[in-house]
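Participant: Whatever this is, show me its structure:
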Amino acid sequence: MNIYIVDAFSNEPFRGNPAAVCLLEEEKSEQWMQQVACEMNLSETAFVLRRTEGDGFKLRWFTPVAEVELCGHATLASAHVLWEQLALDEQRLSFHTKSGMLHATRQGDWIQLNFPLEQEEECVPPPQLIVGLGERFHYIGRNRMDYLIEVEDEGVLRALKPNFQEWSTVKARGIIVTCRAKRPDVDFVSRCFYPVIGVNEDPVTGSAHCCLAPYWQKRLDKNSFTAVQLSKREGLLMLRIENDRILMSGQAITTLAGKLLNMPS
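Facilitator: As a prediction, the model looks like this:
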């Protein structure tokens, strides 16, 4: 089986968020996919299988320790691999996932993902969330997957050093921390942490922006955004809200192509 590593939300190698993409020829067990994801040891490994009935592809995502319900950068990477390696003619790809039907549209050097919004609501945070943050905050909310925290400014966000021992006990997929951007050409910035599923800090998290975009829509009174995730690798996302969906655009570049060998199913 062919497997690739793609740097998503970047047009430069060793930037953005690396995802492994495995092109399946047949169904594989959940245990097998989890073992491959552990072997790849990236924040996500995507498994793509063309459907035998109907159109599109089946798509699942695994961290080194768990399956996740929604992942942006590995979906972007999967679409990139299908177009680049298989030379598909379709300008729009459909993915059947645990979060419903997702779409990717080719737009020159960019790929636009069509994802559901994951809006948060203000909540009373658990004590370990605040202790693990170790900084003052303006707001804390929660959606079905993650907590969202707004901090004072970009300096606080960049310097943030969470206590992952505390955060690993928070009952959520992850913790998104955000603030207004310093740069005039960027609307907001963020960092994203997922210690519960084995990823202390994710370089660029597409699914987090399903929550970030509607949050900043309310505060900035606009529907289109330029966003940057401030990890060491950094990534750029172009976002637009349309009704209950978010159109999320990014670029991608393949850095590795190989084959899985000696892989019992």
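Participant: switch to C-alpha atoms for all contacts and neighbour counts from now on
Facilitator: Fine.
Participant: show me where the stretch 51-200 of the chain has helices.
Facilitator: For the stretch 51-200 of the chain, the helices identified by DSSP state H, counting those that start in this stretch occupy 72-86, 127-133, 154-159, 164-167, in order along the chain.
Participant: what does the second one contact?
Facilitator: This means helix 127-133. Residues outside helix 127-133 that contact it (C-alpha atoms under 8 Å, 6 or more residues apart in numbering) are 160-167, 169-170.
Participant: Next: the first one.
Facilitator: By C-alpha under 8 Å, 6+ apart, the surrounding residues in contact with helix 72-86 are 4, 6-9, 17-21, 44-46, 48, 61, 88-89, 93, 104, 111, 113, 204-207, 250-254.
Participant: structure for this one too, so we can compare:
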Amino acid sequence: MQAVAAEFNISETCYLTRITNSTSPNTRFRHRWFTPVAGVNLCGHATLASAHTLFTTGLVNSNIIEFDTLSGILTAKKVPDVCPTNVSEVQNGGVSDHFLIELNFPTVPVTDFNSAEASLISKALNDAPLIDVKRTTTADDIFVVLQSGKSVIEMEPRFDDILKCPGRGLIVSGAAPPDSEFDFISRFFCPKYGINEASPRGGIVKIHLDEQNHRVLLRGKAVMVMEGSVLV
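Facilitator: Below you'll find the model as predicted:
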């Protein structure tokens, strides 16, 4: 699986295997993710793409899919889109079915970051002023807050310096402009795993935090751009 992911050389390659036994529903799948250089425990992009493929190709006859993963059981639910894709987007290969996919993921706790290493982070982000820095406890990513979403968009990272930073990768976020329709803007850099940036094309995610159950619900869309066969 890792060799195939290396051949694809994209941010994440995922694999699905349907679980079929007397105790599992027909909509449960084993799910694994790989970057070009290593396996990872969780990936939202590839999970969204997997659910989209299963829903739109008729491989499941249900509005809910369960994924058995290294991060536990994750669910994907098909929900109505109150603001469907416009006609021109559909005609140009956009999402033709008016639905969103809601992913149910675990929240990731954060801890304080060693301030002595903050200069490494600032240098890696091209000397951007840092408002706050935390460290995630599971994936060991560094979560950085900049002064604005505009700063996040315009920031030009130094990937050689990111390689010298502690942790796996850098999550960079900042508040969106007050007159925009968004709350914040984020980017993710992970050159140690062969992914300079996991989100260069951009996308919109609707988020609901379930603090009581320590879960986060992510709603978004995917578009199928290619299909084919792999010879192994």
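Participant: Fetch the TM-score of the aligned pair.
Facilitator: Once the chains are overlaid, their TM-score stands at 0.83 when taken by TM-score structural alignment, normalised by the length of the second structure; 202 aligned residues with a C-alpha RMSD of 1.4 Å.
Participant: ok so, going back, give me the buried entries from the contacts of helix 72-86 of the first structure.
Facilitator: The neighbour-count test (16 or more other C-alpha atoms under 10 Å) marks 4, 6-9, 17-21, 44-46, 48, 61, 93, 104, 111, 113, 204-207, 250-254 as buried among the contacts of helix 72-86 of the first structure.
Participant: what's near enough to touch the nearest residue to Pro125 of the first structure once chain neighbours are set aside?
Facilitator: Counting by C-alpha to C-alpha, 6 or more residues apart in numbering, Pro125 of the first structure lies nearest to Ile140, which is 6.9 Å off, once chain neighbours are set aside. The neighbourhood of Ile140 of the first structure, defined by C-alpha under 8 Å, 6+ apart, consists of 122-125, 147-150.
Participant: again, 7 Å this time
Facilitator: Shown in contact with Ile140 of the first structure (C-alpha atoms under 7 Å, 6 or more residues apart in numbering): 122-123, 125, 147-150.
Participant: cool, Ala198 of the second structure as well?
Facilitator: In this structure, Ala198 of the second structure makes contact with 11, 188-189, judged by C-alpha under 7 Å, 6+ apart.
Participant: Tell me the buried residues in stretch 68-77 of the second structure?
Facilitator: Burial within stretch 68-77 of the second structure, assessed by neighbour count using 16+ other C-alpha under 10 Å, is assigned to 68, 71, 73-77.
Participant: Any idea which residue is closest to the centre of the second structure?
Facilitator: With distances taken as C-alpha atoms, centre = their mean, Gly44 lies nearest the centre of the second structure, 3.3 Å away.
Participant: Just give me the match in the first structure for that residue.
Facilitator: With TM-score structural alignment as the matching criterion, the partner of Gly44 of the second structure in the first structure is Gly72.
Participant: same question, Val205 of the second structure
Facilitator: The criterion is TM-score structural alignment: under it, Val205 of the second structure has Leu237 as its aligned partner in the first structure.
Participant: Am I right that that match is in a strand?
Facilitator: Yes: the assignment for Leu237 of the first structure is a strand, going by DSSP: H, G, I helix; E, B strand; the rest coil.
Participant: my read: Thr45 of the first structure touches Thr63, true?
Facilitator: Yes: between Thr45 of the first structure and Thr63 there is a contact under C-alpha atoms under 7 Å: 6.4 Å.
Participant: Between those two, which contacts overlap?
Facilitator: Common neighbours of Thr45 of the first structure and Thr63, using C-alpha under 7 Å, 6+ apart, are Ala37.
Participant: quick revisit: of all the helices of the stretch 51-200 of the first structure, which one comes closest to Arg245 of the first structure?
Facilitator: Each of the helices of the stretch 51-200 of the first structure has some distance to Arg245 of the first structure by C-alpha to C-alpha; the shortest is helix 72-86, at 13.5 Å.
Participant: what's the mean distance for the closest one versus the second structure?
Facilitator: Superposed on the second structure, helix 72-86 of the first structure shows a mean distance of 1.0 Å to its aligned residues (mean C-alpha distance after the TM-score superposition for the first structure).
Participant: Out of the helices of the stretch 51-200 of the first structure, flag the one nearest Gly258 of the first structure.
Facilitator: Counting by C-alpha to C-alpha, Gly258 of the first structure lies closest to helix 72-86 out of these; the figure is 11.8 Å.
Participant: Quick one: distance of the closest one to the chain centre.
Facilitator: Taking C-alpha atoms, centre = their mean, to the nearest Å, the mean C-alpha location of helix 72-86 of the first structure is offset from the chain mean by 13 Å.
Participant: What of stretch 33-49 of the first structure?
Facilitator: The chain centre lies 14 Å from the centre of stretch 33-49 of the first structure; the measure is C-alpha atoms, centre = their mean.
Participant: Same question for stretch 49-60 of the second structure.
Facilitator: Shown here is stretch 49-60 of the second structure, whose average C-alpha point lies 18 Å from the average C-alpha point of the whole chain (C-alpha atoms, centre = their mean).
Participant: Tell me how many other residues crowd His52 of the second structure.
Facilitator: Other residues within reach of His52 of the second structure by the criterion other C-alpha atoms under 10 Å amount to 22.
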